[in-house]
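# Need a 3D model of the sequence below.
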Amino acid sequence: MRADIDRSFDLTERLEGVRLMIGVACSLNIRLFQLGFFGSSTFCDSRDEIYVTQPKGFKNPIFPEYVYKLKQDLCGLKQAPYGWYRKLTEFLTEHGFERGNANKTMFVLKRDMNLLIVQTFDHNIVFGSTRNELAFNFVEMMKRKFEMVMVGEMTYCLGLQIKQTNGGIYISQESAAKNILRKLEVQMNRESQTPMGTDLRMSRSEHEERADAELYEEMMSGLLQLTATRPDISFSVGVCARYLEDPRMSHFHAARRILTYVKGTTSLGLFYSKDTNQSLASFCDSDWAGNRDDGKSISGGCLMMGNNLISWYSKKQRYIARSTGEAQIDAFGNCYTQLVWIKQLLFDYGIVVPSISIFSDKPDCINALKDITHHELDKHIDIRHHVVQELIANKTIKMSYVSSENQIAKLFTKPLNFISFSNFKNSIGMCDH
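Purely as a prediction, here's the structure:
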């Protein structure tokens, strides 16, 4: 019996990878297209010895106890997606494509100074090239091998609405936002200019009235879905999601305010400009003891490729920091792991980034990281301190100072007033289409 008979293979790319693909396409002035496969073309000859029982209504009356041996993978078989992926990989590599090392669902073909990008999503392929002839030849090559249809320009991917223009690419979740609001029947009593008030400090309260846990979970599920293109609500949704187990009325009202804000900004999304470059820069911040329940700090940050936002994060730290310095060093640790992964993804595209800038508004922390003398720190902080120091010494990253007024990472660590919130939104490329 196969050891992986109960395991599934999912050919899906992470959203950071999708946004990076769009960012790379803009930097190279590539227009993205989409191919769709018919179901029958994805079935491939089974290389494994697999048996299935006779289907009901079609049993052989002479040999009812017999089973069928599969010659071809069936739809629904847990090994079938991997068989299709293996078939596609072998075909593309035979024709000169290189599979990504960090992203196994991405393939690149290099011809002279031109590039053809192929990204696989289940039974769909997104592709684009710096040379139209390469893209045309790729479509013809795929049609000769598989039953497929040319969908046209990419307009939808993994729940994201995509609009391509001469100036760049706009992504949003407007339809998803409207569906969520309609389902939850959110009434627009008044417009919220920000998703969370600056005076709100949420915490657990055993004496407060309990909220409808099922409704609260439904609200959080919808809001978490929207964070794929809405970094402006990432922090506030993350705070509210901490209280899913036992929501109270204060938590419910906070989540409702986010929905009210979303209802007034359903068309808001991210714009990826073609007027950009391929340099990487990260903004990193922390809110010391930002969680009132356990005293843990909040790490937040975002990564930009040129002028375009690729990834962001807002999460509670695992350990309690004894000072703002320790909280910031822990935040740097979260930041560099994401930077290294994005740098590896870019290498798959043939883009080499020699050094990455990390911006912080805490000069004391920057100086401490550049100082090679030993500091008394907790073990987990000490390890991250040494790792970041080594990256600085190797010139893999460069620590730079940014003023608090320009520290856009604050968008992911604390509630902001309307002016700061609006400025930071504009800085990361959020706009209406």
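# drop to CA atoms for contacts and neighbour counts, all remaining ones
Noted.
# and stretch 404-420, how far apart are its ends?
Across stretch 404-420, the terminal residues are separated by 10 Å (Cα to Cα, to the nearest Å).
# Name the residues that touch it?
Outside stretch 404-420, the residues within contact range by Cα atoms under 8 Å, 6 or more residues apart in numbering are 193-194, 196-198, 231-232, 234-236, 283-287, 298-302, 313-314, 359-361, 421, 424, 427-428.
# could you redo the last one with a cut-off of 6 Å?
196, 198, 235, 283-285, 287, 298, 300-301, 314, 361, 424 (Cα atoms under 6 Å, 6 or more residues apart in numbering).
# another one to check against the first:
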Amino acid sequence: MKGYKVYILKSQSIVISRDVVFHEGIFPFHSINTSEVSIDFFPDICLPRGSSISSPDSSAQFDVFRIPSRMQDTEPTVGVGVPIEPVIETVTDPVHEPIPELPTKGVMQNVEPVVVPDLVHDRVSSNFAEPVAELVNNHVLPANVKPVVEHVSLDDSLHVHGSSIEPEPRRSTRVAKKPSYLHQYYCNVASSSCSYPIEHQIVSSSVSPSHATFLANLCSTSEPFFYHQAVRLPEWRAAMQDELRAMEMLQTWSVVSIPPGKQPIDCKWVYRIKHNSDGTIDRYKARLVAKGFTQVEGIDYTDTFSPVAKMTSFKVLLSLAAVHGWHLLQLDVNNAFLNGTLDEEVYMKLPLGYETTVQGNDLVCKLQKSIYGLKQASRQWFQTFHAVVLQFGFVQSPSEHSLFIKGCGDDLVALLVYVDDVVIAGKHLDSLLAVQNFLKSHFKLKELGPLKYFPGFEVSRQPDGISLCQRHYALQLLEETGSLGKKPAALPIVANHKLSIHDGELLPDPQVYRRLVGRLLYLTHTRPDITCVVHQLSQFVSTPRLPHLNAAHHLLSYIKKAPGLGLFFHSKANLQLSCFVDSDYSACPDTRRSITGFCTYLGTNLISWKSKKQHTMSRSTCEAEYRAMASATCELVWLAALLSSFHIDTSPVFLYCDNQAALHLASNQVFHERSKHIEVDCHFVREKLNSGFLKLFHIRSQGQLADIFTKALHLPSFSAFLLKMGLIDVHPSPS
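Have a look, this model is predicted:
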């Protein structure tokens, strides 16, 4: 119940109030009259048609206008001992007419203050005196008429006591308003508030003002997903026209009628906002992308392989840049894929918004150059870029084909290419600018200045090192999944919780789960703390169930706790390559296979980690640990070769394990009942150990950092491992 409708005589308005007291022992129409004046408390109230008021004693028709018989009538007085004769008016007009107002002149000039006694029975509370006083006070009396309310004893008969005057009751100062349904229009919107706003988790007070401005500009823009969204905005319409104009100038296609037997592929628009180094918008980029997944091998394409920079290589480059104090510059190649030529005959449908003057039926675009989205486009572009870079004296790294090195020592210049984004690192800025000018003479480049935003990664240069995180990407993920208002979680998954392929109901739309897991996989490049959970979630993308989706949403709550958590590469770290390896024996509840987990450091900088289920079932913890050591050794061999491209020697490499049996098995050529069935490739560890490349160390389980990649830990252990791994949040929350 909202309240009672109350009519206020003074303001002539109707309000709804819960603060209502019903005085059933007092009738408001019982007037106090004198022989010379009739006091009407309700001058605007009209009586029903045809009704009349007569003396209460002469007619029983209007008994309802009398005070109940339980309350004895007393004779009001004016002044002291002056009786007041009742004056009764009769309404005879059939039309509703108000009772005449009180006269204010003449006979009222010399009237003494009116004393209104309480009409109280022995069973009626004396509190009824207050409503009567309020009833009198609310009425507009003549200036010289002062109503006085006196209390009557409950023990004696009704009579007047003393001359004490009760103070007037306090009037409410609240402004009365009409109900919303009396307005011309109203809209009752339920007020809602978020208990855990995202603003409490994103704070930029710990970063420089320039970087805080960069982050604010980065998060203040949004990009459309579909053509019908972008075509409404003039900046995106202009961007699409620029893209089509550039393709026509480069003679990317020719408009023809499709030959018989040929099937054209479709295309779509992709929209991106390019930012300057200070975070301001550089340009709106609309890119036409072919839907290459509809191409047929042998008809539309043949070879498709193209090297792409690994994220581990990018982290190694940042770690070396922090230690050696290298400069980092970023370049963006405009329309990079248009620099490659096609060897196959490919037809594409006309893009949305494209107008042509060619006449004919079934018009399509016959591609003459590769565009984004074609299966062979990346390969054609990289071949062109590779040939140009070699002309400047760069040498391609045999361990990372997207990495090019020139010179050595302080004159070393490293170039890393990720599709059409190029990062140049080196000690001397002049050498980097020379490389930049050389590439600018062959390609249309956009100089983005110091490295701050690599695709999905935020890079922040600080005096004591370089931080790397995916804060903007994490906030976008939370916004897309509707998790900005979730309560932050302290752990990525409940401790000791394991997911099974048989638990729960199947999801009606598995695409939602698959897309979410794919987004989370990209976030693990800078978040080793969620790697183990995402590894578990990725095992159920074929048949996801409700518990798997609930676990994914719980992980989003954990990500909200610290969206800016990421890696930090210290400038004072050494270049010793070391690795921590561990396994969780028979961890999978469905296959009973063990989980391998390891993390690799370059000095104190974390550069690589992995959490993966083993391919075969292990018969003992020794075998599970030994297989994990073999996987970690493979990673160490590759990292050592990658560092050798920078002319850095890291041997011997340190490997830390908490299983004594596995260490003895690797150190000694002993075959017994527990190890004779192990495959020969696992003894790869022993070979590297004997060659001097590897050095094994035993570590206690309490200090095994790789334990976080094998199982769900409790909060104290989880927090301690995060601290030891060197993860920091450059945007810590106030809590």
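# Secondary structure of residue 315 of the first structure: a helix, I assume?
No - using DSSP: H, G, I helix; E, B strand; the rest coil, the assignment for residue 315 of the first structure is strand, not a helix.
# Quick one: residues contacting it.
Contacts of residue 315 of the first structure were listed using Cα under 6 Å, 6+ apart, and they are 298-299.
# do you know how far it is from residue 238 of the first structure?
According to Cα to Cα, residue 315 of the first structure and residue 238 of the first structure sit 7 Å apart.
# Setting aside sequence neighbours, what's the nearest residue to residue 261 of the first structure?
Nearest-residue entry for residue 261 of the first structure: residue 192, 4.8 Å, with adjacent residues in sequence omitted and distances by Cα to Cα, 6 or more residues apart in numbering.
# if I line the two up, what does residue 203 of the first structure land on in the second structure?
Per TM-score structural alignment, the equivalent position to residue 203 of the first structure in the second structure is residue 500.
# again with residue 300 of the first structure
Checking TM-score structural alignment: residue 300 of the first structure goes with residue 597.
# Quick one: residues contacting its match.
Residues near residue 597 of the second structure by Cα under 6 Å, 6+ apart: 581-583, 610-611, 706, 709-710.
# Which member of these is positioned nearest residue 273 of the second structure?
The closest of those to residue 273 of the second structure turns out to be residue 610 (Cα to Cα; 32.5 Å).
# I'd like to know how many residues surround the equivalent of the closest one over in the first structure.
Superposed on the first structure with TM-score structural alignment, residue 610 of the second structure falls opposite residue 313. As a burial measure, residue 313 of the first structure scores 20 neighbours (other Cα atoms under 10 Å).
# Please apply the same query to residue 700 of the second structure.
10.
# Tell me the spacing between it and residue 599 of the second structure.
16 Å.
# Among the contacts of stretch 404-420 of the first structure, which ones are in helices?
Judged by DSSP state H, these include 235, 424 as members of helices.
# Now the buried members of the contacts of stretch 404-420 of the first structure.
The neighbour-count test (16 or more other Cα atoms under 10 Å) marks 196, 235, 283-285, 287, 298, 300-301, 314, 361, 424 as buried among the contacts of stretch 404-420 of the first structure.
# Excluding covalently adjacent residues, which one is nearest to the alignment partner in the second structure of residue 181 of the first structure?
Taking TM-score structural alignment, residue 181 of the first structure has residue 478 as its aligned residue in the second structure. In space, and not counting its chain neighbours, residue 478 of the second structure is closest to residue 484: 5.5 Å by Cα to Cα, 6+ apart.
# Would you confirm that the one you found belongs to a strand?
No - using three-state DSSP, the secondary structure at residue 484 of the second structure is coil, not a strand.
# could you pull out the strands for the stretch 551-700 of the second structure?
Per DSSP state E, counting those that start in this stretch, the stretch 551-700 of the second structure carries strands over the ranges 565-570, 577-584, 595-602, 605-613, 653-657, 694-698.
# what distance separates the start and the end of stretch 302-313 of the first structure?
The stretch stretch 302-313 of the first structure measures 6 Å between its terminal residues, going by Cα to Cα.
# What about residue 69 of the first structure, how many residues nearby?
12.
# For the contacts of residue 597 of the second structure, could you give me a markdown table that also reports distance to residue 553 of the second structure?
Shown next, in a markdown table, are those (distance: Cα to Cα, whole Å):
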| residue | distance to residue 553 of the second structure |
| --- | --- |
| 581 | 29 |
| 582 | 27 |
| 583 | 26 |
| 610 | 22 |
| 611 | 20 |
| 706 | 25 |
| 709 | 20 |
| 710 | 20 |
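# Looking for the alignment partner of residue 333 of the second structure in the first structure.
In the first structure, residue 333 of the second structure lands on residue 37 (TM-score structural alignment).
# Same check on residue 721 of the second structure?
Superposed on the first structure with TM-score structural alignment, residue 721 of the second structure falls opposite residue 424.
# contacting residues around that match?
Residue 424 of the first structure neighbours (Cα under 6 Å, 6+ apart): residue 408.
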